[in-house]
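Colleague: okay, sequence plus prediction incoming.
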Amino acid sequence: MSPRIGLNFNELLKTAIQIVDNEGWDVLTISYLAKKLTIQPPSIYNHVKNLDELKNSIALYGIQQLYEELHSSICDQSKEAIFSLAFAYIHFARKHPGLYQSTLSSTHTVGDEYTVVATRILELIIEVLKPYDVNEIDQIHIVRGLRSILHGFVSLEDHDGFGINIPIDESIRYVLKHYMMNIVS
């Protein structure tokens, strides 16, 4: 392999993201990334300390992209905003399965940039819940439930877990509608 002139961190990150989105989070290794970039593995270490640092960079990029998708999906403060946000979440996971998986990683430390963005997502969801007039503790329960519902749909769909010929988005809307109805009752 000949060396890659002009390789930089952004190109490295872009290629790593393509790997995780197209082939899976667990496929990414320093050796495999080097092969995709047609460079020797030690060249990767000019840009990252190790695989964990690279995966943390992907996770940070992923959580930032997820926040942007969620934020841009909300156009008003009505009770329908939760549906827009939920479908933006699902859309992101469908479009970027590897990036989505990276956002679920637990290797991040409290206080880092990742946690700051994750907190912004939580604040965004709580803002969307304002029309439901629920207290702070209930908001946390609702956010956890909502995340569980959405992740459940994403995970099952990703593993071909829905075999009945009814559109999945209809099921998502149905479950969310009934979940949110129970919040206000």
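Modeller: Arrived safely, thanks for sending.
Colleague: only C-alpha atoms for contact and neighbour calcs from this point on.
Modeller: Noted.
Colleague: sticking with residue 108, tell me its helix or strand.
Modeller: Following DSSP states H and E, there is no helix or strand that holds residue 108.
Colleague: what about it, how many residues nearby?
Modeller: 15 (other CA atoms under 10 Å).
Colleague: put this beside the first:
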Amino acid sequence: MPRLGLNTEKVVREAASIADAEGLETLTLARLAGSLGIRVPSLYKHINGLGDLHRRLATIANVDMAAAIRDATVGLAGSDALRACCRAYRAYASQCPGRYAAAQRAPDPDDPDQARLRETGAELTSLALTVLRSYSLTGEESIHAARILRSAMHGFISLELLGGFGLPTEIEASFERLIDLLDKGLRSMGSAPAA
């Protein structure tokens, strides 16, 4: 018997809760169905398998991260915008680690089922490029800078989430120094004036 009131939104919300609390790798259709009090075949009324579920989580993550970064950086430029962007990115990843993990794989450009994911990912990239605009980066240099920024943030966040920082030095101070290094490096790449 189907669970009364169950819909796609509730299924995805429960999946997000599981992924954030227990890790994306623990999210299986069996685990999700059990949490919802239904059998696995009933999930297919709402989603098209685990891949579809991961795409939906990634889309939500992109939308939410874009909103957080947009809100944090509005009216800011240069190092102030960079610092706000990095802090918002880290805060989202820390609060929603399962959704964040789902958003790390680039969507397939040829898969029509991934159109919405591509769209939300492009919005997030556009925000990063807007933050980087103050550094006088253009063309391919701006893409390299966006990749560098994402790689630095992802590396730090991943180590932090996995408990990889065991030395007694303040983690927050290390994060702020990372942003300082990024700021200096981006200025060097774009020959932008100091803020």
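Modeller: Yes, it's here. Worth saying up front: this structure is predicted, and the values here are computed from it rather than measured.
Colleague: pull up the aligned stretch in structure 2 for stretch 44-51 of structure 1.
Modeller: Mapping stretch 44-51 of structure 1 onto structure 2 (TM-score structural alignment) gives residues 43-50.
Colleague: also stretch 135-147 of structure 1?
Modeller: So in structure 2, the equivalent range for stretch 135-147 of structure 1 is 138-150, judged by TM-score structural alignment.
Colleague: flag every buried residue along the matching stretch.
Modeller: Residues 142-143, 145-146, 149-150 are the ones in stretch 138-150 of structure 2 that count as buried (16 or more other CA atoms under 10 Å).
Colleague: go on, stretch 68-84 of structure 2?
Modeller: 68-70, 72-73, 77-79, 81-84.
Colleague: inside helices: which ones of those residues?
Modeller: Among these, DSSP state H puts 68-70, 72-73, 78-79, 81-84 in helices.
Colleague: closest to residue 168 of structure 2 among those residues?
Modeller: residue 83 (23.8 Å; CA to CA).
Colleague: isn't the closest one right up against residue 178?
Modeller: No. Residue 83 of structure 2 is beyond contact range of residue 178, at 9.9 Å (criterion: CA atoms under 8 Å).
Colleague: what sits up against whichever helix or strand residue 188 of structure 2 is part of?
Modeller: Element membership for residue 188 of structure 2, per DSSP H and E: helix 171-190. For helix 171-190 of structure 2, the surrounding residues in contact (CA atoms under 8 Å, 6 or more residues apart in numbering) are 79, 82-83, 86, 135-137, 141, 145, 149, 152, 156, 165, 193-194.
Colleague: give me that answer again for 10 Å
Modeller: Contact with helix 171-190 of structure 2 is made by 78-80, 82-87, 90, 132-138, 141-142, 144-146, 148-149, 152-153, 156-157, 160, 165, 191-195, as judged by CA atoms under 10 Å, 6 or more residues apart in numbering.
Colleague: so can I have JSON lines of the buried residues of stretch 68-84 of structure 2 showing distance to residue 19 of structure 2?
Modeller: JSON lines is the format used below for those (distance: CA to CA, whole Å):
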{"residue": "68", "distance to residue 19 of structure 2": "20"}
{"residue": "69", "distance to residue 19 of structure 2": "22"}
{"residue": "70", "distance to residue 19 of structure 2": "25"}
{"residue": "72", "distance to residue 19 of structure 2": "25"}
{"residue": "73", "distance to residue 19 of structure 2": "28"}
{"residue": "77", "distance to residue 19 of structure 2": "34"}
{"residue": "78", "distance to residue 19 of structure 2": "34"}
{"residue": "79", "distance to residue 19 of structure 2": "33"}
{"residue": "81", "distance to residue 19 of structure 2": "30"}
{"residue": "82", "distance to residue 19 of structure 2": "28"}
{"residue": "83", "distance to residue 19 of structure 2": "28"}
{"residue": "84", "distance to residue 19 of structure 2": "26"}
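Colleague: name the nearest residue to the most centrally placed residue in structure 1, ignoring sequence neighbours.
Modeller: In structure 1, the residue lying closest to the centroid (CA atoms, centre = their mean) is residue 100, at 3.2 Å. Distances taken as CA to CA, 6 or more residues apart in numbering put residue 93 closest to residue 100 of structure 1, at 5.2 Å, once the chain neighbours are dropped.
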